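# My questions are about this predicted structure, shown below with the sequence.
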Amino acid sequence: MRTASRVDGNQPRIVSALRQIGASVLHVHQLKNCFDLLVGYRGRTFIIEVKDPAQPPSARQLTPGEEEFRRTWRGSPYHIVETVDQALAIITQP
């Protein structure tokens, strides 16, 4: 049986900030080899992987499964963020 996926320490702050500006946020980190957040904002969809800048660089790398998903995904761009500002910049850019 697979245990629950770990949530990065900064993820709740990022989710809260996204929701405060009116974004829909779906947690999908429980899906193996995927990404953390599916975000909808102003008619667009964003795939966001959250990494915690408090962790050492080696712990912020994509897992092999995440990297495979990113490499083979043919839909919306796969974004990697570490901060609230990065997440907001991605979804609010024209």
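Received, thanks. Residues are numbered from 1 along each chain as shown.
# rest of the way, CA atoms for contacts and neighbours
Will do.
# Figure out the helix or strand that the nearest residue to residue 18 once chain neighbours are set aside lives in.
In this structure, residue 18 finds its nearest non-sequential neighbour in residue 88, 6.7 Å apart by CA to CA, 6 or more residues apart in numbering. If you go by DSSP states H and E, residue 88 is part of helix 84-92.
# okay, now the one to match up with it:
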Amino acid sequence: MTRRYAARADANQPQIVSALRRAGATVTATHAAGQGFPDLVVGYQGNNFLLEVKDGSKPPSERQLTPDQRDWHRDWRGQKAVVCNIAQAMAACGIELKGVKA
């Protein structure tokens, strides 16, 4: 039985998306895809990155992956990252912060 949680973006997701786009990445928000799929698909310099966004301003107990997300991350054989801020998102995608306001 698949668990279902409300598909809503974390409060910091718009700022992360904006920073990635300013750096030249393409970004598609996929937080509503469900079944644990990550929040963002990012394309940068011919590479794709899957990012799960957690709100770094929340306590660690509220930044935990949901059961569906844990299952998805456990089973996925490709690149994925959990990020809490712009700097982590940029690093996960191999983007230098220079010239991009964090």
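It's in. Just so it is clear, the structure is predicted and the values come from calculations on it, not from any experiment.
# hang on, the earlier thing: in structure 2, what stretch matches the helix holding residue 88 of structure 1?
Aligned by TM-score structural alignment, helix 84-92 of structure 1 falls on residues 86-94 of structure 2.
# part of a helix, is residue 35 of structure 1?
No: read with DSSP: H, G, I helix; E, B strand; the rest coil, residue 35 of structure 1 is coil and lies in no helix.
# residues in contact with it?
Neighbouring residues of residue 35 of structure 1 by CA atoms under 8 Å, 6 or more residues apart in numbering: 28-29, 47-50, 66.
# Which residue in structure 2 aligns with it?
For residue 35 of structure 1, the aligned residue in structure 2 is residue 38 (criterion: TM-score structural alignment).
# Which residues outside the helix holding residue 88 of structure 1 are in contact with it?
Contacts for helix 84-92 of structure 1 (CA under 8 Å, 6+ apart): 13-14, 17-18, 41, 46, 48, 79, 81.
# After superposing, tell me the mean distance of it to structure 2.
The superposed helix 84-92 of structure 1 is, by mean CA distance after the TM-score superposition for structure 1, a mean 1.2 Å from where its aligned residues fall in structure 2.
# Report the distance from that helix to the chain centre.
In terms of CA atoms, centre = their mean, to the nearest Å, the centre of helix 84-92 of structure 1 is set 11 Å apart from its chain centre.
# Could you do stretch 57-74 of structure 2 as well?
12 Å.
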